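[1] with the sequence up front, the predicted model follows.
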Amino acid sequence: MLGLRYYQRIRNCSKQWSKFRLFKFGSSCGNKYFWTAKRFHGNSNSQSLCIPEQPLEFCELRNGMKVVCAYKSSDVTTVGFFVPAGSMHEKCKERGASLFMEHLIFRETRCRDQLQIEQALEEIGGKLGALAMHDMFLFWGTVPSCDIEKLFNLLGDIINNGIIVNDEVDKERFTILHELQEIDMDGERIVMDYLKNIAYQDTELSKSVYPETCAIKCLSAETISSFRDRFFKFNLMTIVCTGGTSLATVNKCAEAYIICCDEDSAPSPDSCETQDHVPLPLSYRFSAIDMRHRDDDEKLAHVALAVETPGFGQINDQYALTVAKDIVGSWDVTCGKFSTPSGGGDNNAQSVAHYAFNYNLCHVYKSFNIAWANTGLWGCYFACDRMLLQDTLWVIQNEWFRLCTSITEKEVQRAVNQCKTRELAKLNSSIDRFFDIAVSLFRQGRYEQISQRLCKYDEIKANAIRDIASKYIYDQCPAVAAFGPVENLPDYTRIRSSMYRLRY
């Protein structure tokens, strides 16, 4: 440890400081809303980029369903829906309903059985997918743009006529139980699931998408149908279309295949029926707590620790925290000395990865930044041998402290470039574009164009990272989850005391 700390002092001997300018973006015009990036004076590489992104177009159907369209000249179109029907919205008797919906939503309707649905997809070369999350549920389909009307026909049948039958529930029950067995063999997924559960214990966010085994065995088709009927309402659903289909075409297809009730029969916003089905606001309360499951039969110890962040509630802080996450980075033993930029060894820019390679500290570590609407978790997961827990934890926490005090402009610029590359990559896939728009609209309440995000990332400098780290990381109480041979992991009081320095 003496050699590590001496090496750290050498790396921290030089500090670069610069001014951070904060800008606000966003405007809306008329019935169709869009946001455009402002031009800035100064050096910004994003201003010279030609980003193939059109403004989003919005409209609302006569049944209360909202439509969002991101048109782009493309031969492929993705049409999806997002609903506030995640695991946090499940009642006690409905635990696991959203997960079963992920498996069963495309299984059968009153007009089509599973074989007919598969044949309809094969005729147009389409793909369907669904995903259950903590706070929302998404399902989508991707087809050639010329067959968009056939996709709406199929999705309209699934929404209006979808049914849940006992035989299909019994089949998927075994599939989900098998998935749970696979999760039990993945230490990372175990501790990350535990981390969310203990950090928000006794709140809605503590409900995992994967419930207890007994809940999966007891869930019935009637309970799943009740969960579906409670949330899959027109006024709670939003259509998101990305790719080569215009808003006029989407509106026309939705009116023809999804709306099955007259305008007079659609529930009004003030009706009792609508108010009964509107989900309650996100309920959360962060708890700084330590949870350890010691199992000496495991080869590696898996540890995850995180502090609370504001999530999408403070979007400018969220951008800076994302950059800070990329500064810490990730690494695993499969990365060779001359591997990719996410590889390892002496050629890796991240300090933690450099230590992990040269001192054989850990097998893998991953920095993460999980954000919901009004809260989030920022931290790091790592897996190492039982006798190296203390050293690995010290290196990670020391890197967090360095974010607060001596991070350099070069490191920040590298992380900013990685963030900008990820944002630009979302434009290449209609499915990635759908996820980006749906998550932003649901959790943030608005959508920022890619060009706006790039400009915001360009404005993040080293002093902004130091300020944001001092605000959310320095001297904060973390939540800790550990699994495996964790007897050598320092106790919580020592972990908490390492979150600050008396001399700082």
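    Received, thanks.
[2] going forward, measure contacts and count neighbours with C-alpha atoms only.
    OK.
[3] any chance you could map the strands in the chain?
    Counting by DSSP state E, residue ranges of the strands within the chain are 57-60, 66-71, 76-83, 127-132, 137-144, 238-243, 290-294, 301-309, 330-332, 364-371, 376-384, 479-484.
[4] out of the ones you listed, which gets nearest to Thr493?
    Nearest to Thr493 among the strands of the chain is strand 290-294; the distance by C-alpha to C-alpha comes to 9.8 Å.
[5] buried residues in stretch 223-231?
    Residues 223-225, 227-228, 231 are the ones in stretch 223-231 that count as buried (16 or more other C-alpha atoms under 10 Å).
[6] put this next to the first one:
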Amino acid sequence: MTTSSTRGPASQPARATTKTLSDGAKRTTLPSGLRIVTEAIPTTRSASLGVWVGIGSRDETPGMSGASHFLEHLLFKGTHKRTALQISSEIEAVGGETNAFTTKEYTCYYARVLDADLPLAVDVLVDAVADSIMEPADVETERGVILEEIAMHEDEPGDEVHDIFTEAIFGDHPLGRLISGTEESITPMTRNQIHGFYRRRYKAPQIVIAAAGNLDHATVVRLVRKALAGTALDSAPADPAPPRSGSKRVPTQKPHVVVRNRDTEQGHLVLGGVGIGRRDERRFAIGVLNNILGGGMSSRLFQEIREKRGLAYSVYSYASQYADAGLFGVYAGSAPGKSDEVLDLVRVELERMAVKGVSADELARGKGMVKGSYVLGLEDTGSRMSRLAKSELLYGELMGVDDLLARVDAVTLDEVNEAATELLTPPMSLAVVGPFDENAFGAHR
């Protein structure tokens, strides 16, 4: 229920609005456009808080590739009120934890504490995100840390192959670039460039502050407003930024093979192609399809490749969805000498599913897996907090748990089979990391 309006008469200052959402969650929109979303869970003794910024690696120019991730590191390095040590020690002193992560479309800074310590978490986290001073010495320190992180990532072929696959699909488009940036982009990036990106992009309308746990919504709003006072995010009235638009088609590459030679004990491969955007109504059918194909130990790929033949320890399918694009892939890691056989089996299974479809029993099991994983994933305050923030930031609305489960239940056999035909029939790209010659998979082109 709305308790006040965002815009009063011209002579009166703008006011905040509060609305009750699905499942008892509440959202307050401040005059600046910043949103505060909470869910009260009285049975817990903890609270999770997140400051979510609708800016990620796809918002960077080629020369600033990695800037969002660089910021993720720097915002914990000190403000006008706190040093880096104080930011971490104040939360750890009460047994809490804080961290952050960057994606292609948003960045999250979060903390988990005892319910009584939520005021402290709000003050520390909002201070860090809103008022970073970004000392030049800290920029240089974190530059070295990030370059080590990039090098470490290259030593993890099971992770690297997914980045290669994503680039094979999206090419030079920002969705195809590494979230971390590269050595070539991070090394010359200056403090002024990063600070400018920070102040241009980290605006109140782009930010959602979410909290879940044993809390009171009005109290959280007061705490946030107090922490924001006098910072750059305590800004002039504005409307919240809408969810990222999906109106433009993201260009993709023609299907091709990319082989990255590495002296590894396993061959790592990802086979797949273009998927769908996150607001596409087919996402529920594809979620069910994904579980049937490679979402668990009872999935087709796991049974055929690991259980029956013992050719791979890890094999699974997955779907990644963005505002206006997506991808669908199958990963497998096996002994290099078995990679060809594994790849052939994956292709056979994809073709069989695309041509013959899935059974009614598989449909029921796939729906059960989707529903179970979703509900079981909401058993802690951190996942509840993430659900609130993603719903607000990415969709502009919070779908109730019962509504979401009903959408999964409504998926039909025809919808899953149509999704299988569309996703699994076209020519696909292949990314491989392992001790292979670049032409080793020429037959799979």
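    Sure thing, it's come through. All values derive from a computational prediction rather than experimental measurement.
[7] ok, back up a step: dump the strands of structure 1 into CSV; add mean neighbour count and distance to Ser430 of structure 1 as well.
    Converted to CSV, the strands of structure 1 look like this (neighbours: other C-alpha atoms under 10 Å; distance: least, C-alpha to C-alpha, whole Å):
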stretch, mean neighbour count, distance to Ser430 of structure 1
strand 57-60, 17, 16
strand 66-71, 22, 9
strand 76-83, 24, 6
strand 127-132, 17, 12
strand 137-144, 22, 8
strand 238-243, 26, 6
strand 290-294, 17, 40
strand 301-309, 26, 30
strand 330-332, 22, 27
strand 364-371, 21, 23
strand 376-384, 24, 27
strand 479-484, 25, 36
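[8] what sits against Phe100 of structure 1?
    By C-alpha atoms under 8 Å, 6 or more residues apart in numbering, the contact set of Phe100 of structure 1 is 169, 172, 224.
[9] then Glu487 of structure 1?
    Glu487 of structure 1 is in contact with 294, 386, counting by C-alpha under 8 Å, 6+ apart.
[10] look up how far Ala479 of structure 1 lies from it.
    According to C-alpha to C-alpha, to the nearest Å, Glu487 of structure 1 stands 18 Å off from Ala479 of structure 1.
[11] of all pairs in the buried residues of stretch 223-231 of structure 1, which one is the farthest apart?
    Greatest spacing in the buried residues of stretch 223-231 of structure 1, by C-alpha to C-alpha: Thr223 and Phe231 (12.8 Å).
[12] got the contact list for the equivalent of Cys419 of structure 1 over in structure 2?
    The equivalent of Cys419 of structure 1 in structure 2 is Val370 (alignment by TM-score structural alignment). Applying C-alpha under 8 Å, 6+ apart, we find Val370 of structure 2 in contact with 287-288, 291, 408.
[13] Ala254 of structure 1 too?
    Counted by C-alpha under 8 Å, 6+ apart, Ala254 of structure 1 has contacts 152, 156.
[14] looking for the alignment partner of it in structure 2.
    So, by TM-score structural alignment, Ala254 of structure 1 is matched to Val224.
[15] for the residue most central in space within structure 1, give its distance to Trp378 of structure 1.
    Computing the C-alpha centroid of structure 1 and ranking residues by C-alpha atoms, centre = their mean puts Ile370 first, at 6.1 Å. To Trp378 of structure 1, Ile370 of structure 1 is 6 Å away according to C-alpha to C-alpha.
[16] neighbours of Glu184 of structure 2, how many?
    11 (other C-alpha atoms under 10 Å).
[17] go on, Ala285 of structure 2?
    26.
[18] likewise Ile150 of structure 2?
    17.
[19] equivalent analysis for Arg112 of structure 1, please.
    Arg112 of structure 1: 17 neighbours (other C-alpha under 10 Å).
[20] likewise for Gly54 of structure 2?
    25.
[21] now do the same for it: its match in structure 1.
    Correspondence of Gly54 of structure 2 to structure 1, assessed by TM-score structural alignment: Pro84.
[22] residue contacts, that match?
    Counting by C-alpha under 8 Å, 6+ apart, Pro84 of structure 1 has contacts 135-137, 231, 236-237, 279.
[23] which of the residues you listed still touch in structure 2?
    Retained in structure 2 by both residues aligned by TM-score structural alignment, their matches' C-alpha atoms under 8 Å are the following of the contacts of Pro84 of structure 1: 135-137, 236-237.
[24] contacts for stretch 99-117 of structure 2 next, please.
    With contact meaning C-alpha under 8 Å, 6+ apart, stretch 99-117 of structure 2 is reached by 45-59, 68-69, 72, 91, 94-98, 121, 125, 129, 175, 179, 213-215, 322, 382.
[25] in structure 1, what stretch matches that stretch?
    Stretch 99-117 of structure 2 maps onto residues 129-147 of structure 1, going by TM-score structural alignment.
[26] that stretch: how far from the chain's middle?
    Relative to the centre of its chain, stretch 129-147 of structure 1 is centred 15 Å away, using C-alpha atoms, centre = their mean, to the nearest Å.
[27] mean per-residue distance, the helix ranked longest in structure 1 versus structure 2.
    Longest among the helix segments of structure 1 by residue count, using DSSP state H, is helix 166-184. After superposition onto structure 2, helix 166-184 of structure 1 sits on average 2.1 Å from its aligned residues (mean C-alpha distance after the TM-score superposition for structure 1).
[28] corresponding residues in structure 2 for that helix?
    Against structure 2, helix 166-184 of structure 1 falls on residues 136-154 (TM-score structural alignment).
[29] how about Leu147 of structure 2, what does it touch?
    Contacts of Leu147 of structure 2 by C-alpha under 8 Å, 6+ apart are 182-183, 186.
[30] returning to what we had before: closest to Ile146 of structure 2 out of the contacts of Val370 of structure 2?
    Nearest to Ile146 of structure 2 among those, counting by C-alpha to C-alpha, is Gly287 at 34.0 Å.
[31] the alignment partner in structure 1 of the closest one: neighbour count?
    Counting by TM-score structural alignment, Gly287 of structure 2 corresponds to Thr322 in structure 1. Other residues within reach of Thr322 of structure 1, judged by other C-alpha under 10 Å, total 21.
[32] now do the one 4 residues further on
    When counting by other C-alpha under 10 Å, one arrives at 22 neighbours for Asp326 of structure 1.
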